[in-house]
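Visitor: Pasted the sequence and its predicted model underneath.
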Amino acid sequence: MNDETTTLSEQAPPAIRDWPASDLAGTEFDPVLTDLMREGPLTRIRLPHGEGWAWLATRYDDVKAITNDPRFGRAEVTRRQVTRMAPHFKPRPGSLAFADQPDHNRLRRPVAGAFTVGAMKRLRPRAQRILDELMEGVVRDGPPADLIERVLEPFPLTVVSEVMGVPAADRAQVHAWTRTIISTTGAEDAERAKNGLYGWITETVRARAHSQGDDVYSLLGAAVHREEISETEAVGLAGPLQIGGEAVTANCGQMLYLLLTRPELMARMRERPEERGAVVDELLRYIPHRSSVGLARIALEDVELHGLRIRAGDPVYVSYLAANRDPEVYPDPDRIDPDRSAPPHLAFGNGPHYCTGAVLARLQTELLLGTLLERLPGLRLAVAPEDVPWRRRTMIRGPQSLPCAW
């Protein structure tokens, strides 16, 4: 790509900014992203891995427009070494994350029934029982307790495993694989974990070809048997869904940390339980749930945006984190305000690639926060806020542990 030909006029193109993989403590917003937001609605970035540079869109309206625009596709990314955050990049056929229409709808159809609002309503009593069993152990053993280890990690992993159809005996190994896959520790470890996980998924899908179950692996096995999707596509579909439990642990860890360090938020959650949904939505908007950016798109034709020409073949990233802090949409965006009147946040994405498990993630988040507050009166950190350890070298941010008393 020729820098001198990327603009519509004589103006210089945006400088290419290196965006390193930083280990950020607490809920600190990425200072590099802050600078990029100030520099303009459309900048250019170079991430630690891959090749070349990419456009970055940070404004709310632009992010919504790009993620709904078929001129920006994901499938082409699988054939390119685009600049990226992850050291390892080996997308598999069938992954919804890299599918464009009409394949996206075809692939999503077999599993959609497992993640509907109705399915989540049916799941809710079982999820609450799982959570209650964990809480009974915490209450019995008494404070202090690491709520990540005791509740925030095992609960979503158990619920996701039940939705997916992972046998209890296999859950520890599956979790070990997914935890390694989302890390940024190295390509070799991640490749071994992916081979292990996807090999296990392949065997599981094959074994459920004639299953009548409503778990995801049974639905996928039956869809392969009916020749609606290939086995390779079924495996590619299942992997990211299986990994989804990791995000709930990290996101809820950040939310709980904020409640434990901001007494006014904790008081509101306790005193006005009927309004907890608004607090959760504002926290979802606020928390920096990931490091850097996620997956790129490729411009399939020339597109003009803010007086710049994004040329066909150029990679483009959007930042949902930045969109959720757009001051034109969220006045005083760095303040947590559950009473703000503003458009919906983009924490679960937008457009065709809106998170498949969003309703499940929201269900687990509400149950976790509500149950912790109700079962643990006087809940507080057992260490100073600055002594809470945070995950390192990972794409999904969150506390590594939350030592608490009550």
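Guide: Done, it's in.

Visitor: alpha carbons only for contacts and neighbour counts from here, please
Guide: OK.

Visitor: List the residues that contact the closest residue to residue 211 other than its chain neighbours.
Guide: Leaving aside its chain neighbours, residue 211 sits nearest to residue 218 (5.6 Å; criterion: Cα to Cα, 6 or more residues apart in numbering). Each residue near residue 218 by Cα atoms under 8 Å, 6 or more residues apart in numbering is listed here: 165, 205, 208-212.

Visitor: ok, 10 Å please
Guide: 111, 164-165, 204-212, 224 (Cα atoms under 10 Å, 6 or more residues apart in numbering).

Visitor: second one coming, line it up with the first:
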Amino acid sequence: MTETPVLPVYMRRNGFDPARELADLRDGQGVALVDSPFGHPVWLVTRLADVRQVLGDATRFGNTDLPLLRMPGAPSFTEQEKAAMRAGNLLAFDPPDHTRLRKFLTPEFTVRRIRRLEPRIAEIVADHIDAMARTGPPADLVADFALPVPSLVICELLGVPYADRDEFQGHASRLLDVSAPIGERLATQRAARAYMAELVARAMAEPGDDLLGMLVREHGDDLSADELAGIGSLLLVAGHETTSNMLGLGTLALLEHPDQVRLLRAEPERIVDAVEELLRWLTVVHTGVARCATEDTELGGKAIAKGDLVVCSLPAANRDSAVLADPDAFDITRGNTGHVAFGHGVHHCIGAPLARMEMRIAFPALLNRFPALRAAGPEVDFRGHQIVYGLASFPVTW
């Protein structure tokens, strides 16, 4: 029987909240050495100002290597294999390599471009709500709504066959599950990359009107097949995992705060602020990618040596009492607090406008269609060992 690994402190949660020991670290030292799955301690950064400093300074804190490849038990790879696995993954590069890759995508993820998708996203949301209504309660909000809506959106955007959703969702779930053996996760990474390589080959042979087709047509001379596969893989996983977990966990958060739902129904224009508060309060991405100190430096009063790994706790930073009053309270009247749920600096999530639009459409549509929506059981199933926090299932009725 495989032993479930102990979660590092920066992945521990208590329901909606970061674990108490994580909050204590933020309110105490701020920056401290903690155990990690990488075989040696890492510097954990928990205060908002320090997190912004790390994420905003790609010169001192870089992404020059994937931490996954340094984990104990991981097989060895040649430099050629490492390069192929990293190709196109924006999270694995610093400027100027990161800048070069991101510039190909930035025009497609501006707020103005994303607004073109609004009618189709609204249609996808309505279709899934209609299906829930036809089937009748109870329903699993994760399986019936939170997961398929962003999956279909990102599939249509990228040009990924929606019929393949079980395959790529399975890849994503296993890849992001830290309880899985490292060998299994790396095998999943290879399988996911091979799947995307097949889609890239099809797009190169016959580019469509989707994002992969656009990249081939307009930048095929500038991007290798490995880079196209890496870009597609990153967008596919990030495009449905993060938003789907926000939709599931966010609905639970709203239902457990009926006063906030009443306010949102009375003043629907507050949905913009409500989404920002959900992003801040839930912060489903624990840390993002670890950084590597590129020089001897200082952070939060601690001496960081060149080569040390640095991990930023995004949930802890987003509840920093030095920045916000009563940060553990869920309050949709706060407005945009400058949270780091989408990261910060050059690696700020390129898909943030799309995720925001999906949530601004989905939450009101769900709450308006089912005014008596409520949990169908006393407990929900949190995904504690996933890199992206959320719910494995959420039975609801109405």
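Guide: Arrived safely. Bear in mind the structure is a predicted one, so any value in this text is a computation, not a measurement.

Visitor: Now compute the TM-score of the two chains, please.
Guide: Remark: TM-score between the superposed chains equals 0.88 [TM-score structural alignment, normalised by the length of structure 2]; 383 aligned residues with a Cα RMSD of 2.5 Å.

Visitor: Helix, strand, or coil at the residue nearest to residue 211 of structure 1?
Guide: helix (DSSP: H, G, I helix; E, B strand; the rest coil).

Visitor: Give me the distance between stretch 387-398 of structure 2 and the centre of its chain.
Guide: On the basis of Cα atoms, centre = their mean, to the nearest Å, stretch 387-398 of structure 2 sits 16 Å off its chain's mean C-alpha point.

Visitor: and if you look at stretch 52-67 of structure 2?
Guide: Counting by Cα atoms, centre = their mean, stretch 52-67 of structure 2 comes out at 18 Å from the chain centroid.

Visitor: Next: stretch 30-50 of structure 1.
Guide: Using Cα atoms, centre = their mean, the offset of stretch 30-50 of structure 1 from its chain centre is 19 Å.

Visitor: all helices of the stretch 51-200 of structure 1, in order?
Guide: For the stretch 51-200 of structure 1, the helices defined by DSSP state H, counting those that start in this stretch occupy 60-67, 103-112, 117-141, 147, 154-164, 171-181, 187-207.

Visitor: max-length helix in structure 2?
Guide: Longest helix in structure 2, counting residues (DSSP state H): helix 225-255.

Visitor: Pull out the buried positions in that one.
Guide: Residues of helix 225-255 of structure 2 classed as buried: 225-233, 235-255 (neighbour count, 16 or more other Cα atoms under 10 Å).

Visitor: Look up how far residue 240 of structure 1 lies from the residue positioned nearest the centre of structure 1.
Guide: Per Cα atoms, centre = their mean, the C-alpha nearest to the average position across structure 1 is that of residue 247, at 5.3 Å. Note on residue 247 of structure 1: its distance to residue 240 of structure 1, by Cα to Cα, to the nearest Å, is 11 Å.

Visitor: Now for the aligned partner of residue 172 of structure 2 in structure 1: which residues touch it?
Guide: Using TM-score structural alignment, the partner of residue 172 of structure 2 in structure 1 is residue 178. Neighbouring residues of residue 178 of structure 1 by Cα under 10 Å, 6+ apart: 190, 193-194, 196-197, 239-240, 242-246.

Visitor: can you rerun that using 6 Å?
Guide: By Cα atoms under 6 Å, 6 or more residues apart in numbering, the residues touching residue 178 of structure 1 are residue 243.

Visitor: Count the residues that sit near residue 73 of structure 1.
Guide: Neighbour count of residue 73 of structure 1, defined by other Cα atoms under 10 Å: 23.

Visitor: so who does it touch?
Guide: Neighbouring residues of residue 73 of structure 1 by Cα under 6 Å, 6+ apart: 297-298.

Visitor: To which residue of structure 1 is residue 241 of structure 2 aligned?
Guide: So residue 241 of structure 2 corresponds to residue 246, using TM-score structural alignment.

Visitor: Now do that match against residue 40 of structure 1, distance only.
Guide: According to Cα to Cα, residue 246 of structure 1 and residue 40 of structure 1 sit 33 Å apart.

Visitor: start and end residues in structure 2 for stretch 359-369 of structure 1, please.
Guide: Against structure 2, stretch 359-369 of structure 1 falls on residues 353-363 (TM-score structural alignment).

Visitor: and the matching stretch, how far out from the chain's middle?
Guide: Taking the mean of its C-alpha atoms, stretch 353-363 of structure 2 sits 14 Å from the chain's own mean (Cα atoms, centre = their mean).

Visitor: which residues touch it?
Guide: Counting by Cα under 6 Å, 6+ apart, 111, 243 sit against stretch 353-363 of structure 2.

Visitor: If we use 7 Å, what do you get?
Guide: Contact partners of stretch 353-363 of structure 2, identified using Cα atoms under 7 Å, 6 or more residues apart in numbering, comprise 109-111, 114, 121-122, 125, 243, 247, 271-272, 275.
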